[in-house]
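K.L.:
Build me a model from this:
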Amino acid sequence: MEWKRRPGQMYGPRGVPLPGQNFAEPGDKEPAGGKKGGGARPEPAVVAQQAVRELVLPDPEIRTNPDETYAQLVRVPTWMWLDRVMWKPVSETAKVPGVSVTATAIPRSATWRMGDGTTVMCKGAGTAYSVKYAAESESPDCGHTYARSSAGQPEEAFTISVTVTWDVEWHGGGEQGTVPGLQTQAQMSLRVAEAQALVVS
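P.N.:
Just a heads-up that it's a prediction; the model follows:
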């Protein structure tokens, strides 16, 4: 939306007039049934863009079992999950005279790249491992089993990464909409070893 620049008016991102300013030019006529300087109401979709820009999304914090300080084992399931503290909606509200719009970002999925050429898609944050699960059990919703070790890789480890996709829903000014596909990312190194059988004569 193009805003008509007026003398003495201050403007924010994308030319949106800042709050507390007079939108009228000198000599403007007083609108019927209102005070002089009412001005045009900004489009909610424009204000929504400002709210989306002001969202502060948390960075993912990767967790695995076995823990990253230990080597994963070939043919033994690795569990992956994200810290639950960050897996929740984040909201921000932008206000200009006449319009208030709230944007809410919701985490939808996590895409894991395991460093061995495998990509794992998880719909949620994943399940944290606990002792109630058998050591050889697979994660019910977010896991991977390596078929080869990380020997020969830089620092003898795979670089794994996770990309969290957020969808944004906004509402205000009698309108609503969505902004799909915002992303946050994190990565870490993971060593994978191959267990050696011990032959006893």
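
K.L.:
When you work out contacts or count neighbours from here on, use the C-alpha atoms and nothing else.
P.N.:
Noted.

K.L.:
Do you have the helices of this protein handy? List them.
P.N.:
With DSSP state H as the criterion, the chain has helices at 44-53.

K.L.:
This protein: strands as residue ranges?
P.N.:
62-65, 72-73, 78-82, 90-96, 99-113, 119-122, 143-144, 158-172, 175-190, 192-193 (DSSP state E).

K.L.:
can you pull the buried residues of stretch 14-24?
P.N.:
Across stretch 14-24, burial judged by 16 or more other Cα atoms under 10 Å covers 16-18, 22-24.

K.L.:
Out of the residues you listed, which two sit at the greatest distance?
P.N.:
Using Cα to Cα, the buried residues of stretch 14-24 span at most 14.3 Å, a distance reached by 16 and 24.

K.L.:
follow-up on the earlier one: columns distance to residue 31 and mean neighbour count on top of the strands of the chain, output as CSV?
P.N.:
Shown next, in CSV, are the strands of the chain (distance: least, Cα to Cα, whole Å; neighbours: other Cα atoms under 10 Å):
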stretch, distance to residue 31, mean neighbour count
strand 62-65, 58, 19
strand 72-73, 72, 22
strand 78-82, 55, 24
strand 90-96, 20, 18
strand 99-113, 19, 21
strand 119-122, 56, 16
strand 143-144, 64, 19
strand 158-172, 25, 20
strand 175-190, 25, 16
strand 192-193, 72, 20
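
K.L.:
With distance to residue 128 added, can I get those in JSON lines?
P.N.:
Below are those laid out as JSON lines (distance: least, Cα to Cα, whole Å):
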{"stretch": "strand 62-65", "distance to residue 128": "8"}
{"stretch": "strand 72-73", "distance to residue 128": "16"}
{"stretch": "strand 78-82", "distance to residue 128": "6"}
{"stretch": "strand 90-96", "distance to residue 128": "22"}
{"stretch": "strand 99-113", "distance to residue 128": "15"}
{"stretch": "strand 119-122", "distance to residue 128": "13"}
{"stretch": "strand 143-144", "distance to residue 128": "11"}
{"stretch": "strand 158-172", "distance to residue 128": "16"}
{"stretch": "strand 175-190", "distance to residue 128": "17"}
{"stretch": "strand 192-193", "distance to residue 128": "20"}
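
K.L.:
how about this one, so we can line them up?
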Amino acid sequence: MSARKASTRWTAPFLAAAVALIPGTAYAAGGDTPGGNLGKQQTTATRQDKNLGVHTKVQTTVEGSPKSTKTGTLTPTNSNWDPPACWYEPAYTPKQIEAAVKAIRTFKVFGIGDLVGGVFDSYFKEGHPYKNYNLDKQGEGQFWAAAVNEKRKDEPEAKACNKLPFWVAKGEPAKERLAVSPRILAEYAYDQIPVPDTEITMTPKGETKVNLPTWVWLDKAKFKKISVTASLPGTDLSATTTAKPVSLKLNPGTSDAETYPASGECPIGDDGRIGKPRAKGTPADTDPPCGVRYLRSSGDASYELGATITWQVTWKSTTEPGGELPPGEFGATQDVVVREIQSVNR
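P.N.:
Sure thing, here's the model as predicted:
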């Protein structure tokens, strides 16, 4: 192994450990001076991953977000898949890398600043692998750095982006599996979809009778398609992820019950509604299109009726064809009191 390859091999992990000793100077990707537009956020992010990582510049916009209601986050039905925990994105100009190393050198306690700054200089300045911070290439590209999905920063996968910033020339793709892409943006947007609380409406409300069908439906106004667009400013990278409710799964909370339909899965109708209210005058024993019939009283307690909506998720981009992402689920439970039907003997 050559001396240069050996140096590159040990430099990254050594830098990662060394930077951890310095309590926080970072430079924003938005300017060539300390702080910039994202200084405070980047300082936090840099201290998290110890590899001159940055707070992501990815921006999201929501279309169809439910108003005046609590929201939650989708859980993928595929347990082997999760939205990305980290990726690499354009982060530093040559001048910003140079400025960051100079700032590190100002930390004088026990000479750590000079020690760490020297190691960074070896990586970015002295040809192992970069020379003079690539200052002669200012405007011709950027150093890409690790960014972490804040919702998943404590997951082990968030540590997968452990490389130091690497150079990507303008107009060229980043030769890195975890480099940000429309697909990664689409998966990130998946994590940002604000699905409404799965609050069902029932007839009868809150309390029902043994063997009496309870009708269940969802508020059509709240359960509509929701889209989130994730984009990276300064690039042509953008993706839109859309979630559409397709079915409602009912779990009565007891084996002493029957569901309508028998599978407990209520599909979305042609009118966009899941289930429907019981019309006035409908006989009490009429089977609902979506609902539950309890066969035993809940006594002094109640049953927890679980309601979980399955959302179909797709994505598209202006630069890639897009496609499907794993369906997502979001659910809640409601207490249902079940009483015996009282009869009067004369």
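
K.L.:
which residue lines up with residue 201 of the second structure in the first structure?
P.N.:
Under the alignment (TM-score structural alignment), residue 201 of the second structure pairs with residue 63 of the first structure.

K.L.:
same question, residue 11 of the second structure
P.N.:
When the first structure is aligned by TM-score structural alignment, residue 11 of the second structure is left unaligned.

K.L.:
Sticking with residue 11 of the second structure, tell me its helix or strand.
P.N.:
Per DSSP states H and E, residue 11 of the second structure falls inside helix 3-19.

K.L.:
Okay, buried residues for that helix please.
P.N.:
Buried residues in helix 3-19 of the second structure (16+ other Cα under 10 Å): 11-12, 15-16, 18-19.

K.L.:
quick one: which of the buried residues of stretch 14-24 of the first structure is nearest to residue 120 of the first structure?
P.N.:
Minimum separation from residue 120 of the first structure among the buried residues of stretch 14-24 of the first structure (Cα to Cα) is found for residue 16, which lies at 41.9 Å.

K.L.:
roughly how far apart are the closest one and residue 29 of the first structure?
P.N.:
According to Cα to Cα, to the nearest Å, residue 16 of the first structure stands 22 Å off from residue 29 of the first structure.

K.L.:
go on, residue 105 of the first structure?
P.N.:
For residue 105 of the first structure, the distance to residue 29 of the first structure - Cα to Cα - is 42 Å.

K.L.:
and what of residue 172 of the first structure?
P.N.:
For residue 172 of the first structure, the distance to residue 29 of the first structure - Cα to Cα - is 29 Å.

K.L.:
JSON lines please, covering the buried residues of helix 3-19 of the second structure and showing distance to residue 298 of the second structure.
P.N.:
Converted to JSON lines, those look like this (distance: Cα to Cα, whole Å):
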{"residue": "11", "distance to residue 298 of the second structure": "65"}
{"residue": "12", "distance to residue 298 of the second structure": "62"}
{"residue": "15", "distance to residue 298 of the second structure": "62"}
{"residue": "16", "distance to residue 298 of the second structure": "58"}
{"residue": "18", "distance to residue 298 of the second structure": "61"}
{"residue": "19", "distance to residue 298 of the second structure": "60"}
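
K.L.:
out of the residues you listed, which one sits closest to residue 190 of the second structure?
P.N.:
The nearest member of the buried residues of helix 3-19 of the second structure to residue 190 of the second structure, counting by Cα to Cα, is residue 16 at 30.3 Å.

K.L.:
So that closest one versus residue 101 of the second structure, what's the distance?
P.N.:
According to Cα to Cα, residue 16 of the second structure and residue 101 of the second structure sit 14 Å apart.

K.L.:
can you check residue 135 of the second structure too?
P.N.:
In terms of Cα to Cα, residue 135 of the second structure sits 14 Å off from residue 101 of the second structure.

K.L.:
Comparing those two, which shows the higher neighbour count?
P.N.:
Neighbours were counted for residue 135 of the second structure and for residue 101 using other Cα atoms under 10 Å; residue 101 has more, 24 against 17.

K.L.:
So what does residue 50 of the first structure match up with in the second structure?
P.N.:
So residue 50 of the first structure corresponds to residue 188, using TM-score structural alignment.

K.L.:
What helices and strands are in contact with the helix holding residue 11 of the second structure?
P.N.:
helix 112-124 (3 or more Cα pairs under 8 Å, 6 or more residues apart in numbering; DSSP states H and E).

K.L.:
ok, then the element right after the helix it packs on?
P.N.:
Per DSSP H and E, the helix or strand that comes after helix 112-124 of the second structure is strand 141-148.

K.L.:
In the second structure, which residue is most central in space?
P.N.:
residue 191 (2.2 Å; Cα atoms, centre = their mean).

K.L.:
How much space separates that residue from residue 89 of the second structure?
P.N.:
18 Å.
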